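> Provided below are the primary sequence and the corresponding predicted coordinates.
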Amino acid sequence: MTSTASAPRGTVHPWFRDTDRPDPASLRRLSAAETHELLHRELAGLSVPLDGPLPAQPFVVPQQSYEELFDIARTLLALVRRAVLALDGGWPGRIEALGADPDDYPLLSGQDNTETAYCSMMARPDIVIGENGPQLLEFNVGGTFGEPNETHGLTEVWQHTHRERFFGYDPLETRVRAFEDVCASRRLPRAIAIIGSLGDLLDTADIRFQERELEQFRRRGFTADFLEPDRLPEALGRPGSLRYPLGLRNFAPADWRERGQSLRPVHDAQRAGLLLLPPQSSGLLANKKALALVSEGLPWMTRAERRLAERHLPWTRITIPGRTRRHGQEHELPPLLLAQQERFVLKKAIGMMGREVLVGRYTEPADWRQAVESAFAASDSIVQEYVEPATCALELTDGTRTFTAQVAPVLSPMLFGNRPGGCWARFLTDGASGSASRGVISVGGAGASENAVLTWAGPTERPAAGTEEEGR
């Protein structure tokens, strides 16, 4: 849930606005109170902050802009995947090459072909609109990134609040379709266990959303159930004829280990034949060092791929001492970061919620110097060129009135098996946490608000660029 951007003060970018369409605010048919009540009723129990100003409309972008988000995400995800696969030593070797701790990957199956086939099955990048259009800042890859339920719920709300019916891909439906692809390619019965823990659920509202996820699978002909780890041995059945040959990993191993939850039942289920997706190898694609490899350019990248990376990926490098090229000139990397602090962002290669992010222009020089020296000593971080985000107008409501604000959203298009699966967004309002002053936009870390990104009704879903096993 992390991205870097300044508080909204950029300029309005034409990427956001279709001049041939009316202002979405003019199409709202519910009052501020009705909209506010509907948002609370639909979203209570999710991560969406409901105690401050709420969006009174979705982010509505032109169809070309909407589809561009998924095209960029799909292409750069493929490059990141290939960059990770190009590292030697199989998956254990790749963990070592990226400086990760092998103990953080306890559910790596040992089935390299399976890990490779599905490592990019579910992904959600963070994108801001810079001066030259979309800029991808980082990837969240795996089964535990949030916001599919939030995006689904927000989209449901916006279909009732406006006279115009907007369009958005449904993340919950698209995720089911990704599993349909797996069943078809592997000739598996449509039976899936969503594996999680009731300890991850905060209240009865959360259980309501768990049931919604199960219903999405059942509606498409799946036998589906939610299983806690202690129920796995009995519920799955004997090896070789599992009742649920597929498992959706709806938990982060690190979270379970922190609270003493054993992973042994899940590991045993894998050994008995359960195909747990997405596999834990997917976490390596979220390692920001992989993004830096693509930014720097790899020998196998075509000219077109290099141009696309240069256009949509901010200049990004691993914190290793030495010379590097930036905008056609050679630089020693550490002195460059110290001399032009305001131009850069420092991020841990593995991190979340903005806790390991420093934005140069919002950091005291002494703190920046210390962080840079530590990052280069440990080689555990990346440095990325700062992107000034463009703003757009958004109608907000406090339940009694509506008002328009200029906000700078972080856009997160979701991919499931290469299919577009809806777009979530977060943005800062005047009531956001003071941590926003250091340029980090996150829900958990800075109190950002959430919304869905939609487009004008009419587009038809284009064929995906291939399922996870096709074209390998």
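Done, it's in.
> C-alpha from now on. contacts and neighbour counts both.
OK.
> so which residues of the stretch 201-350 of the chain form helices?
Assigned by DSSP state H, counting those that start in this stretch, the helices in the stretch 201-350 of the chain fall at 204-219, 232-236, 253-258, 264-271, 282-285, 288-296, 303-312, 333-339.
> could you dump those to a markdown table with distance to Pro62 and mean neighbour count?
Shown next, in a markdown table, are the helices of the stretch 201-350 of the chain (distance: least, CA to CA, whole Å; neighbours: other CA atoms under 10 Å):
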| stretch | distance to Pro62 | mean neighbour count |
| --- | --- | --- |
| helix 204-219 | 28 | 16 |
| helix 232-236 | 46 | 16 |
| helix 253-258 | 39 | 13 |
| helix 264-271 | 44 | 17 |
| helix 282-285 | 30 | 24 |
| helix 288-296 | 28 | 24 |
| helix 303-312 | 19 | 16 |
| helix 333-339 | 37 | 16 |
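> please identify which of those is closest to Leu107.
helix 264-271 (6.3 Å; CA to CA).
> please give the centre-to-centre distance between the closest one and its chain.
27 Å (CA atoms, centre = their mean, to the nearest Å).
> check the contact between Gly444 and Arg355; I expect there is one.
No - taking contacts as CA atoms under 8 Å, Gly444 lies outside contact range of Arg355: 9.7 Å.
> pasting the second one now:
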Amino acid sequence: MNALTPSGTRAASGHPWFGSHQFAPAASADTVRQMLRHEIRDTGWPYQPLLPGAPLTLPRASYTELFRVTAALLDLIRRTALESAPDTAGRLAAYAMPESEHQLFVADQFTEERYADCVARPDVVIGENGPQFLEFNVSGALGGVVETHCRLEVWRRLYADDQGRLPFASQDPFAVRAGMFRDLVAELGVAPRLAVAGSARDQGVESARYFEIETDYLNNHGVTARFFEPEDLHEAWDCAPHLRYPLGLRNFTIPDWVDLGIDRAPVQAALDNGCLLVGTQTSTFLSSKLTMGLLSEGRPWMSTAERALVDRYLPWTRVLSQRWTNRGDQKVDLVRFAVDNRELLVLKESIGMSGKQVVLGRETEQAAWEAAVHRAAEAGTSVLQDFVAPLTCPQVMIADGADEAHEASVAPVFGPLLFGGRPAGIFARFFGDGTAGVVSVYGAGSSDNCVVAV
């Protein structure tokens, strides 16, 4: 059974933005479960006792709205970050970046800035007023790309008719990223040979399948690609000219490699010897939550339309320090306001991943909240953000050992993928058991899915 059926609970329990239809499972619970786990095997993806039984659906208008707004906000994010200082040294100081981030820049400033935003994924929840963009992840290593591709492969096989036609639409992130690289090859005038720089140690497994799924795809679609562990990366440039890899994907983060004790020197050597890995290190300024705070507060160059876009889609966000700021039509002492309004706010450090370095005011005792606020205000590298209560929609789920799927009410965090400005599919994370809190796929009860348009 693969019919698109009305869901009476969807509009009632959540928001009209979610639409009113969802797919029924297209095969038995055991078949769907086995297919999903087989496709994501050996990638280091955490075991999930609750798996989706069908793709998460959105009306086409809602689906496309996420990409339209993502592209517009990413442009504003980029402009905000780059205007913070005229060059890299100035930005490192302005953002008070840790020493670990003072590396892996390319020598040419224009190149560094030009290719910083090639790969992006915001985190979006649906509140009472529709989509709210909580943060922007701008990095070649952001999660959701492989996972969306793998989930989509399963749904395509299950829901295609005899002629291969599908009852839904969704971009394949691998296909879009391949198109982005073809454009970069043409723009840079280099050979279509791509190095994927990363490490299986990031994934916690011995297998390199997480990276090789994509390199296999590229090699089967007209682009030569190879995965390199850092110890082997010298082979991308220290060789005959026709064997070099002039372009590639930086599929790792500095904090992860610092934690794992992985040497970054081979990456710097590759960059210095003409292997451009995107997104460039300047992406760390775009990803910083300080940039969201600056944009939310407003920049002098913003037009009325840009200001309205930010007010509509970004929750109120402010860089936290001992100062006054605007809150609606009022001026408030920011630290005093934060202390007095714990349940309305979230405290976030400028750099953090997987829900780390996030303090939910409503889940924190007042004394601990006050201490965290004062520490953050002193450091000046955190933001306060309005807490957005995420609304729910139904999602068909399959539990371990269950013979049948069941419907659950979930509050998804949407991650629209944007590669080179092109929509590349939507990743969704949620607590499959209805738990509330900061959603991370590495947290207990977390599940994921890809999103399709109907």
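Thanks, I have it. Here the structure is a predicted model, which is why all the values come from computation and not from measurement.
> columns distance to Arg74 of the first structure on top of the helices of the stretch 201-350 of the first structure, output as a markdown table?
Putting these into a markdown table (distance: least, CA to CA, whole Å) gives the following:
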| stretch | distance to Arg74 of the first structure |
| --- | --- |
| helix 204-219 | 24 |
| helix 232-236 | 34 |
| helix 253-258 | 26 |
| helix 264-271 | 29 |
| helix 282-285 | 13 |
| helix 288-296 | 14 |
| helix 303-312 | 12 |
| helix 333-339 | 30 |
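> any idea which of those helices gets closest to Arg190 of the first structure?
Here helix 204-219 is closest among the helices of the stretch 201-350 of the first structure (CA to CA), at 9.0 Å.
> show me what the closest one is in contact with.
44-46, 149, 172-173, 176, 194, 201, 223-226 (CA atoms under 8 Å, 6 or more residues apart in numbering).
> can you list which of these are found in strands?
Among those, the members falling in strands are Ile194, Thr223, Ala224, Asp225, Phe226 (criterion: DSSP state E).
> just the closest of those residues to Arg317 of the first structure, please.
Taking these together and measuring to Arg317 of the first structure by CA to CA, the closest member is Ile194, at 37.2 Å.
> name the helices or strands packed onto the helix or strand harbouring Glu395 of the first structure?
Following DSSP states H and E, one finds Glu395 of the first structure within strand 392-397. Packing partners of strand 392-397 of the first structure (3 or more CA pairs under 8 Å, 6 or more residues apart in numbering; DSSP states H and E): strand 54-55, strand 402-407.
> compare those strands and give me the one nearest Gly90 of the first structure.
strand 402-407 (43.6 Å).
> report the mean distance between that closest one and its aligned residues in the second structure.
Following the fit onto the second structure, the mean deviation recorded for strand 402-407 of the first structure is 1.0 Å by mean CA distance after the TM-score superposition for the first structure.
> so how far is the helix or strand following that strand from its chain's centroid?
Using DSSP H and E, the next helix or strand after strand 402-407 of the first structure towards the C-terminus is strand 410-416. Relative to its chain's centre, strand 410-416 of the first structure lies at 6 Å (CA atoms, centre = their mean).
> what's the answer for stretch 212-226 of the second structure, then?
Distance of stretch 212-226 of the second structure from the chain centroid (CA atoms, centre = their mean) equals 22 Å.
> out of the helices and strands packed on strand 392-397 of the first structure, deepest packed?
Mean neighbours per residue, mean count of other CA atoms under 10 Å, is largest over those for strand 54-55, with a mean of 24.
> what range in the second structure does that one sit on?
Here strand 54-55 of the first structure aligns to the second structure at residues 51-52, judged by TM-score structural alignment.
> quick one: that stretch to the first structure mean distance?
Stretch 51-52 of the second structure sits 1.1 Å off on average (mean CA distance after the TM-score superposition for the first structure).
> just to revisit the earlier point, do you know which of the helices and strands packed on strand 392-397 of the first structure lies nearest Asn451 of the first structure?
Across those, Asn451 of the first structure has its closest neighbour in strand 54-55 (6.9 Å, CA to CA).
> run through who's touching that closest one.
His36, Leu394, Glu395, Leu396, Thr397, Asp398, Ser449, Glu450, Asn451.
> if we go to 6 Å?
Here strand 54-55 of the first structure makes contact (CA atoms under 6 Å, 6 or more residues apart in numbering) with Leu396, Thr397.
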